[in-house]
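Trainee: Here's a sequence, model it:
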Amino acid sequence: MHIATDLVPGLVVRDLAPADGPVREDRGRHPRPVRGEFLRGAGRRARRGAAAAVRPAPFFYPGRIAPPPDHRGLAEATRRVLELVDAEFLSRVPIRQDRQRIAEFRQVHSDFAIVDVHPDQLEPVQRLPHTDPVAVFGLVDLNRDVRGGTLFFEQVAESADGTRHAGYFTGDSPDYQLRGRIAAQFNTLVIYPGFIPHSAEIEGEWIRGEARFASPRLTQRFAFVA
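Mentor: Prediction:
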């Protein structure tokens, strides 16, 4: 278990092997298994996901999405992700829905997502941190190049206005204060509460040039449904 901050509990896992292997202390606070890669063939999966991501994304996501291919290995990995979240995340982090603690998730929806929108072309709502329509969300980073992690915020103003912000939201403002960060690491699964305001860490010259098309930010996403 990796704790990004007191506000943001996040489980960072690098594969789906049983958690009975060697254990390393995380700065004396939380023991965690030493694990390998999350999925075999992640590079090939990234290329296929990027080629298939042609649909505009819903919920004001700044890019495109693609459904997962009909592949037995991917379906099995998705099933194991669901089992891991039920066993490892929900057992440690109390997540509630309709005032009741969630004991397990019924299903998980997965897709691939690309961020490739120029900062100057963002809609006002895309210039602010967001929350997800599910209680728990997961990401697998499929970028060999550095394309940023995930940032978590606390809203400190009663209301926020995206027109007051330029480009992607990556730091403090009068509306939001940065409270945590989970760094990106290739082929790594990250799980976190979707109801905490967060945003992708999109910064650098790549998002302003041709690299946003040639090598965009690509993730596999998991939405867990109770």
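Trainee: only C-alpha atoms for contact and neighbour calcs from this point on.
Mentor: OK.
Trainee: In the one helix or strand E83 maps to, which residues are buried?
Mentor: Using DSSP states H and E, E83 maps to helix 72-84. Under the neighbour-count criterion of 16 or more other Cα atoms under 10 Å, helix 72-84 has T78, V81, L82, E83, L84 buried.
Trainee: what packs against it?
Mentor: With contacts taken as 3 or more Cα pairs under 8 Å, 6 or more residues apart in numbering; DSSP states H and E, helix 72-84 sits against strand 107-115.
Trainee: let's see this one next to it:
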Amino acid sequence: MAVVQEPVLRRHPECRVQVDTIGRERQPVVCIDTFLDGADALRSHAIAQGGFHDNTGFYPGLRTPAPRAYYQVLYENLPGLIREVFGLGPEELASVESSYSLVTTPPEALHPVQRVPHFDSNSPTELAMIHFLCDGEQGGTGFYRHRQTGFETVDGSRREAFLASLEADAKSGKIPPPSYINGDTDQFERIASYEAKFNRLLLYRCTSLHSGNIAEGFSFDADPAKGRLSINTFLLNR
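Mentor: Modelled structure (predicted):
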């Protein structure tokens, strides 16, 4: 089997950083456009290596590990920004997990919990990123407020109340239809939305309620050359 050469990556000299505070809770979301010089090579690497597999979590699609070069460029360029915006030093983030990702699960196959916004962890000192290696027609990312509780983030102190509210809705017949959330519903209000754009990176707390903006007519293509290719990263305390 041919060896796929790792891409050469560095921060793009024309990258643009925007820091927003969203919703009533004023949570920070960092949006970096034109993030990497070498993003085309990164996309080509994903296409060439293939090997996307079903995952065991709730991500609605396929994943495969990102290359070592990607980890290196994150280590070289993000610590200062993370400290400035989130107040976190490198010593507080014990591990980094990055994966190429493709949304491939059709709406009729979604588990009920995949039909509503989610949080990635209950720790406000853990961060998540999505780096789009696709274009706008593939759909971006939205952030949400849960109407019943008013929560826009779900940390350890809120987890039980949030899940109990969802369970109560389910028991009363308020189960979301088999579709991806893509805007306001009876249960959730979208408080911010960022379109997919090639080489755009979003960085936010893992506690923020969010979901991909997957519209009707989405192709769910498992080919990384055609589908909703991104790199999803988690910066964790463990």
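Trainee: TM-score for these two?
Mentor: In this superposition the chains share a TM-score of 0.73, using TM-score structural alignment, normalised by the length of structure 1; 192 aligned residues with a Cα RMSD of 2.7 Å.
Trainee: so which of the buried residues of helix 72-84 of structure 1 comes closest to G149 of structure 1?
Mentor: V81 (19.8 Å; Cα to Cα).
Trainee: so how far is I65 of structure 1 from that closest one?
Mentor: Note on V81 of structure 1: its distance to I65 of structure 1, by Cα to Cα, to the nearest Å, is 20 Å.
Trainee: can you check F186 of structure 1 too?
Mentor: From F186 of structure 1 to I65 of structure 1 the distance is 19 Å (Cα to Cα).
Trainee: more crowded one of those two?
Mentor: I65 (25 against 19; other Cα atoms under 10 Å).
Trainee: How is the more buried one assigned, secondary-structure-wise?
Mentor: For I65 of structure 1, the secondary structure call by DSSP: H, G, I helix; E, B strand; the rest coil comes out as strand.
Trainee: ok, the aligned partner of it in structure 2 to E126 of structure 2 distance?
Mentor: The alignment partner of I65 of structure 1 in structure 2, by TM-score structural alignment, is R63. Applying Cα to Cα, the value for R63 of structure 2 to E126 of structure 2 is 21 Å.
Trainee: State the distance from the residue most central in space within structure 2 to D186 of structure 2.
Mentor: Nearest residue to the geometric centre of structure 2 (Cα atoms, centre = their mean): I130, 4.3 Å. Separation of I130 of structure 2 from D186 of structure 2 (Cα to Cα) stands at 27 Å.
Trainee: same deal with G136 of structure 2?
Mentor: Using Cα to Cα, one obtains 27 Å as the distance from G136 of structure 2 to D186 of structure 2.
Trainee: Now do the helices in structure 2.
Mentor: 39-49, 68-77, 79-86, 159-171 (DSSP state H).
Trainee: and among those helices, the most buried is which?
Mentor: helix 39-49 (a mean of 19; mean count of other Cα atoms under 10 Å).
Trainee: number of nearby residues for the residue in structure 1 that Y144 of structure 2 lines up against?
Mentor: When structure 1 is aligned by TM-score structural alignment, Y144 of structure 2 is paired with F153. Neighbour count of F153 of structure 1, defined by other Cα under 10 Å: 23.
Trainee: Report the contact partners of F153 of structure 1.
Mentor: P129, Y176, Q177, L178, R179, G180, I196, P197, H198 (Cα atoms under 8 Å, 6 or more residues apart in numbering).
Trainee: how does it look with 6 Å?
Mentor: Y176, Q177, L178, R179, P197, H198 (Cα atoms under 6 Å, 6 or more residues apart in numbering).
Trainee: any chance of these in TSV, with neighbour count and distance to P133 of structure 1 too?
Mentor: Output for those, formatted as TSV (neighbours: other Cα atoms under 10 Å; distance: Cα to Cα, whole Å):
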residue	neighbour count	distance to P133 of structure 1
Y176	21	20
Q177	16	22
L178	16	21
R179	19	21
P197	20	12
H198	27	13
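Trainee: Return the member of those nearest to R221 of structure 1.
Mentor: Looking across the contacts of F153 of structure 1 and measuring by Cα to Cα, the closest to R221 of structure 1 is H198, at 14.6 Å.
Trainee: which residue lines up with that closest one in structure 2?
Mentor: By TM-score structural alignment, H198 of structure 1 lines up with H210.
Trainee: Quick check: closest non-adjacent residue to that match.
Mentor: Once flanking residues are discounted, H210 of structure 2 sits nearest to F143: 4.3 Å by Cα to Cα, 6 or more residues apart in numbering.
Trainee: count of residues packed around that neighbour?
Mentor: F143 of structure 2 has 26 neighbours, counted by other Cα under 10 Å.
Trainee: hmm, back to that, could you dump the buried residues of helix 72-84 of structure 1 to a markdown table with distance to D116 of structure 1?
Mentor: Listed next are these as a markdown table, based on distance: Cα to Cα, whole Å:
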| residue | distance to D116 of structure 1 |
| --- | --- |
| T78 | 25 |
| V81 | 27 |
| L82 | 28 |
| E83 | 32 |
| L84 | 31 |
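Trainee: out of the residues you listed, who's nearest H71 of structure 1?
Mentor: Looking across the buried residues of helix 72-84 of structure 1 and measuring by Cα to Cα, the closest to H71 of structure 1 is T78, at 10.7 Å.
Trainee: Structure 2: which residue goes with that closest one?
Mentor: Per TM-score structural alignment, the equivalent position to T78 of structure 1 in structure 2 is L74.
Trainee: ok, that match to T105 of structure 2 distance?
Mentor: Taking Cα to Cα as the measure, L74 of structure 2 falls 29 Å from T105 of structure 2.
Trainee: go on, S44 of structure 2?
Mentor: 23 Å.
Trainee: ditto for A168 of structure 2
Mentor: In terms of Cα to Cα, A168 of structure 2 sits 26 Å off from T105 of structure 2.
Trainee: Endpoint to endpoint, stretch 57-67 of structure 1 covers what distance?
Mentor: Stretch 57-67 of structure 1: ends 11 Å apart by Cα to Cα.
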